[in-house]
Structures are given as C-alpha cells and as structure tokens.
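In: Sharing a model that was predicted from the sequence below.
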Amino acid sequence: MVSRRAHLLEFAVLGLLHEGPTHGYDLRRRLNTALGPFRALSYGTLYPALKGLLGRGLIAETADVPGPTSKRPRVVYELTAAGKEHFADLVARADASSWEDDGFDVRFAFFARTEHDVRLRILEGRRSRLEEDLDRVRDASTRSRERLDAWTSALQQHGEEQAAREVRWLSELIDAERRHPTDPGPQP
C-alpha cells in the first residue's frame, strides 16, 4: 500500500514536470522551496519515487549534455503522454484528501492547472474543515481556560487566531473564485 505522502509526492513531481523537463537536483530544489510538506525531502525519497513513475511509464528519462564542471551527463526527467493524462486525472479530483492539512498546500500549488469547479470544491472543503476544527478548539479552550497556565493559554489563542485568519483567507479566495472563475488567481 502506498502512503499518503507518496501520493502527494507523485502528484507534486508530475505537476512540476508538467511545467517542463528537469533533472533530479532541480526537481528536489523546487519541491523543497515551493511545497511545504516536502521541505525535508531527501534524494533517498525522491529517486525511488522517480523510479516508480518511470516503471509505470508516467515519466521518461534522457541524458543531458554534461556541463563545464560536470564529468557525466545529468539525467533529465519529463512527462510522457500517459503521465500528462494521469496528472490531469489527479488534478481533476476533489476529495477529502485534497483539503486535509498534508494535501491542501500541494493541491493549492497547482491550482493554475485545476478547473474552476474543482478549485472551488477544494477551497470550500478546506474552509469547512478548518471551521469545524476552530469550533472544537474554541469549545475545548472555553472548558479548560481556568486550568491553563499563561503560556499554554497564549499558545492556544495563537492557534485559534491562526485558524481564523486562514478561514478568512479561504473565504476571500472562494468569493473571488465565484466572481471571476476564469481569472488566473489571487494577486500576489
């Protein structure tokens, strides 16, 4: 059975290769900088994932011409037609894993390649999940407030404020998505 993290890594690799061919080092760098859950991604995790994608025919590899400081050619990975089709299938899905903590950031990173109705379902699912969590945290906080020390209370308040900010942000994105479904996304 493949882990949730392995599925997210597959999705992210296919998404980045959808932007164009690249070599493993660049792929790892882009995963580490752009996608939160993969900040600590090692080559020992990436290369087996690439090998699996190669074995399934979703990506292909070619040797690049060695650079002036390199003695051997680098391997360049690119999507195959089957890989493009598989990524299109993955990006069209909107289930609970799309808005859970470990999957949302990865899915959000590829919203430019995601259809309007799928983006909207993911955003609404994420907001709903966070609102439920926020209600639960606020209830627990109210019940235990007098038993908490000042540091724990401050941490709990920080968590509530952080969740409330994300709910507001998601609401703004949802409103913008409803107003302008063909807009390329939020302004930076």
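Out: Cool, the structure landed. Everything numeric in this text was worked out from a predicted model, so none of it was measured.

In: Going by C-alpha atoms from here, please, whenever you check contacts or count neighbours.
Out: Will do.

In: Outside of stretch 46-59 itself, list whatever touches it.
Out: For stretch 46-59, contacts defined as Cα atoms under 8 Å, 6 or more residues apart in numbering pick out 6, 9-10, 24, 28, 60-61, 77-84, 86.

In: distance between that stretch and the chain's centre?
Out: The offset between the C-alpha centroid of stretch 46-59 and the centroid of the whole chain comes to 19 Å, using Cα atoms, centre = their mean, to the nearest Å.

In: Stretch 110-122 too?
Out: Centroid separation for stretch 110-122 versus its chain: 13 Å, with Cα atoms, centre = their mean.

In: what about it, how long is it end to end?
Out: 12 Å (Cα to Cα, to the nearest Å).

In: Can you tell me what sits against it?
Out: If you take Cα under 8 Å, 6+ apart as the criterion, stretch 110-122 is touched by 15, 91-95, 98-99, 104, 174, 177-178, 181-182, 184-185.

In: ok, structure two:
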Amino acid sequence: MLELAVLALLSESPMHGYELRKRLNTVLGTFHRFSYGSLYPCLRKLAAESYVTADGPTAAGRLGGRSRVVYTLTAEGKERLAALLGEGGPSSWEDEMFGIRFAFFGKTDAAVRLRILEGRRGRLEERREKVRSALTRTRERFDSYTLELQRHGLESVEREVRWLTELIETERAQAPPTGVPPDMSAHTARPGATQPPAREDNGDGTPPTG
C-alpha cells in the first residue's frame, strides 16, 4: 500500500522525505496517516530494490538548514508502479486499499478502474445484506441507541453503493466503443467506400457547360 503511494508520488517529481510525507498526508490523509517510522523503511527498501535513487544533500535538498536526501524514481521504479497500478483484484476492494487506489485513479488504466469500482461495489453489497440480516435478527435484543448506530452504518454503505454506481456508469459512458480506435471519427468513411467526386464550377458558382 505504502509502496504504491510513494512510487506514484515520485512519478510526478523527485522529493525529499519531509516533502514526500507531507504529500502523502495531503493526498491520503483521509484514508491513512503515515509516519516517518513507516515511510523511511519503505524508502530504504525501494532504494535497495533499485526502484528509487537516494541522492545526497544539495542546495535544493536543504530545508531549515538541515540536509535532505532527494528520492527519484528510476526506470525500474516506473515499471514497478505500472505493475502495481495494473492490479485490480480483491485486495483493491477493501476499505483502506480502495481509498489509496482511488486517489491514484488518474494514473490507472480505464479497464482496471472499472474492475476495481465494480469489485468494490460488489463487496459493499455483500456487507449491506449482512447488516440488513443482522438488524432483522437482533432488532429486539438491541436498545434504541445500538439500533440507531447500526442504521447509520447501513445508510453509509448504501450511500457508497449509490456513489460507486454513478462512477461505474460514468466510466462505461466514457469508454470507447468496442473495436473502434479512440482516434477514429464517427464520420470516417468505411474502407472501400466510394467517395462522391468533387463538384466543379466555372468559378462563379454555376455548373460547367457541356
């Protein structure tokens, strides 16, 4: 999870650790709060695997008089990022991972985005049915506050299902027709079609004589 986020942010520009942590918290703070304790081990691991380079302190890498190591994505790191962004299996549908994948949907292939959205919706629909079933079975055993809390949870799930359905419909509407290259105009002539000859005139708009 953290590996994906770090590689995705470094694909935009090189950053030192302090700046990277700020960007992580800004982009992903809603879903997860990152700390230096988790970030720097991840950066060392990525550097050891040649996914990033760790450049020594420079004038541009100093902040508040302290030296900062600048991390840059390598060609291998770009390949690794592409592989991670191409994954759309069940792990991408879970609560925390889905939020992080969604934050980087702009870098994700359209087919993978749709697969993740549909998987996430299916997962929530299963959860919704379980909550409904639990409310029906245990309604008489809960006090009014506990019931209200469960209703609130159910409403949250239903709201996200509606939101996901809207996103899925938008993704499908934006997808190019199957088998048609996206750069082909709807008015492009079919192969082998005969084009009508260009009209000629006498230069004054009248048809030629003879």
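Out: Looks like it came in fine. Everything quoted here is computed from the prediction, not taken from an experiment.

In: follow-up on the earlier one: can I have the buried ones of the contacts of stretch 46-59 of the first structure as a PyMOL selection?
Out: The following PyMOL command selects only the buried members of those, with burial defined by 16 or more other Cα atoms under 10 Å:
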select buried, resi 9+10+24+28+60+61+77+78+79+80+83+84+86
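
In: Go through the contacts of stretch 46-59 of the first structure and name the one nearest residue 161 of the first structure.
Out: Using Cα to Cα, residue 9 comes nearest to residue 161 of the first structure of the contacts of stretch 46-59 of the first structure, at 30.0 Å.

In: residue in the second structure matching the closest one?
Out: Following TM-score structural alignment, the counterpart assigned to residue 9 of the first structure within the second structure is residue 2.

In: Now do the contacts for that match.
Out: For residue 2 of the second structure, the contacting residues are 39, 42, by Cα under 8 Å, 6+ apart.

In: in the second structure, which spans are helices?
Out: Ranges of helices in the second structure, per DSSP state H, are 2-10, 17-28, 36-48, 75-85, 95-103, 110-138, 144-174.

In: would you turn those into JSON lines with distance to residue 65 of the second structure?
Out: JSON lines is the format used below for these (distance: least, Cα to Cα, whole Å):
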{"stretch": "helix 2-10", "distance to residue 65 of the second structure": "23"}
{"stretch": "helix 17-28", "distance to residue 65 of the second structure": "13"}
{"stretch": "helix 36-48", "distance to residue 65 of the second structure": "19"}
{"stretch": "helix 75-85", "distance to residue 65 of the second structure": "30"}
{"stretch": "helix 95-103", "distance to residue 65 of the second structure": "33"}
{"stretch": "helix 110-138", "distance to residue 65 of the second structure": "43"}
{"stretch": "helix 144-174", "distance to residue 65 of the second structure": "46"}
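
In: Looking at those, spot the one closest to residue 67 of the second structure.
Out: helix 17-28 (10.8 Å).

In: how much space is there between residue 71 of the second structure and residue 47 of the second structure?
Out: Noted for residue 71 of the second structure: a distance of 9 Å to residue 47 of the second structure, by Cα to Cα.

In: Now do the shared contacts for these two.
Out: When Cα under 8 Å, 6+ apart defines a contact, the residues bordering residue 71 of the second structure and residue 47 alike are 53-54.

In: which one in the first structure is aligned with residue 81 of the second structure?
Out: Taking TM-score structural alignment, the alignment pairs residue 81 of the second structure with residue 87 from the first structure.

In: what residues are up against its match?
Out: Contacts for residue 87 of the first structure (Cα under 8 Å, 6+ apart) come out as 11, 14-15.

In: do the same with residue 102 of the second structure
Out: Under the criterion of Cα under 8 Å, 6+ apart, residue 102 of the second structure has no neighbours.

In: For it, what is the corresponding residue in the first structure?
Out: For residue 102 of the second structure, the aligned position in the first structure is residue 108, judged by TM-score structural alignment.

In: State the distance from its match to residue 15 of the first structure.
Out: 11 Å.

In: again with residue 95 of the first structure
Out: Counting by Cα to Cα, the gap between residue 95 of the first structure and residue 15 of the first structure amounts to 18 Å.

In: In terms of neighbours, single out the busier of those two.
Out: Looking at residue 95 of the first structure and residue 15 with other Cα atoms under 10 Å, you find the greater number of neighbours at residue 15, namely 23 against 12.
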